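> coordinates only, sequence not included:
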């Protein structure tokens, strides 16, 4: 409400509107930038212990109470492309998820206990492998 004899400063209103638009744009961009990690965290439980980056994506590795979970995330989402993720505990068969996906392959979970694990991820023609590691 305006009091009698006061004027409206239109430039101040424009500045406030521009600031509000800038804040909304920045928050939208930040939410888009972090979707990969948030998506992997929603798919795997536990704490993130390692990331295996490569040119077309990354493999996010989580651990909780002796279980190891992995998800392969694509760098740029779009049409379906070949993706895979596998987790293999020492002296056990690997758990694998592979196929044509838009966003991610997995999650894949195995009980590793205190054994070493081998984790591999592929997006298109590029891939990453952890080698045998103890988490």
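Cool, got the structure. The model shown is predicted, which means the values in this text are computed figures rather than measured ones.
> for the rest of this, base every contact and every neighbour count on C-alpha atoms.
OK.
> okay, now residue 87: neighbour count?
Number of residues near residue 87 (other C-alpha atoms under 10 Å) recorded here: 28.
> what strand or helix carries it?
Using DSSP states H and E, residue 87 sits in strand 81-89.
> my read: residue 61 touches residue 46, true?
No: Residue 61 lies out of contact with residue 46 (C-alpha atoms under 8 Å); the separation is 9.5 Å.
> these two: which is more packed in?
residue 61 (26 against 15).
> grab the nearest non-local neighbour of the more buried one.
Closest residue to residue 61 apart from its sequence neighbours, by C-alpha to C-alpha, 6 or more residues apart in numbering: residue 70 at 4.5 Å.
> spell out the residue ranges of the strands in the chain.
For the chain, strands defined by DSSP state E occupy the ranges 47-54, 57-64, 67-74, 81-89, 95-101, 104-111, 117-123, 126-133.
> A further structure is provided below for comparison with the first:
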């Protein structure tokens, strides 16, 4: 019975340590995993930045504030030409999104906002 308890305790310790290492990963590694693909555009504005990624026929975007910390209103919107926009809007600390749309070979319009600042791309990635 004691050997079983030791094995369970060891297993829990390994799981806890791996979880802590995941949380302690640098922010750039976390940002890379938000959207798949390669970054094709950044849209900076006064209170944040919208990051846009492409992977095959899909476009993914998220909005990040210049200074994370307090909850504030943020949004991100991606619209493929001829389709309705996909929007994520709410009160967040780190980012709004990600949102992904199937664009194929169509142009997309990207919008993002943090608190009082916002940006819109017009039709891009045609």
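Structure received. Predicted model only: the values in this text are computed from it and were never measured.
> once they're superposed, tell me the TM-score.
Put the two chains on top of each other and the TM-score (TM-score structural alignment, normalised by the length of the second structure) is 0.76; 103 aligned residues with a C-alpha RMSD of 1.8 Å.
> now what about stretch 21-38 of the second structure, what contacts it?
53, 54, 55, 56, 60, 61, 62, 98 (C-alpha atoms under 8 Å, 6 or more residues apart in numbering).
> filter those to the buried ones?
Those of the contacts of stretch 21-38 of the second structure that meet the buried threshold are 53, 54, 60, 61, 62, 98, by 16 or more other C-alpha atoms under 10 Å.
> what's the closest of these to residue 115 of the second structure?
Nearest to residue 115 of the second structure, judged by C-alpha to C-alpha, of these is residue 62 at 14.9 Å.
> what does that closest one correspond to in the first structure?
Residue 62 of the second structure maps onto residue 71 in the first structure when the alignment is built from TM-score structural alignment.
> same deal with residue 124 of the second structure?
Match for residue 124 of the second structure (TM-score structural alignment): residue 133.
> can you say which of the strands of the first structure is packed in most?
strand 67-74 (a mean of 27; mean count of other C-alpha atoms under 10 Å).
> how much does it stray from the second structure?
For strand 67-74 of the first structure, the mean deviation from the second structure after alignment is 0.3 Å (mean C-alpha distance after the TM-score superposition for the first structure).
> for that strand, what is the distance to the chain centroid?
Averaging C-alpha positions (C-alpha atoms, centre = their mean, to the nearest Å) puts strand 67-74 of the first structure 9 Å from its chain's average.
> and for it, what are the contacting residues?
Contact with strand 67-74 of the first structure is made by 36, 40, 43-45, 56-63, 83-87, 102-113, 119, 121-123, as judged by C-alpha under 8 Å, 6+ apart.
> just checking, residue 88 of the first structure touches residue 94?
Yes: using C-alpha under 8 Å, residue 88 of the first structure is in contact with residue 94, at 4.0 Å.
> separation between the residue nearest to residue 53 of the second structure when sequence neighbours are not counted and residue 54 of the second structure?
Spatial nearest neighbour of residue 53 of the second structure, chain neighbours left out: residue 39 (4.2 Å); criterion: C-alpha to C-alpha, 6+ apart. Note on residue 39 of the second structure: its distance to residue 54 of the second structure, by C-alpha to C-alpha, to the nearest Å, is 7 Å.
> tell me the residues of the first structure aligned with stretch 37-45 of the second structure.
Using TM-score structural alignment, stretch 37-45 of the second structure lines up with residues 46-54 of the first structure.
> done for today, thanks.
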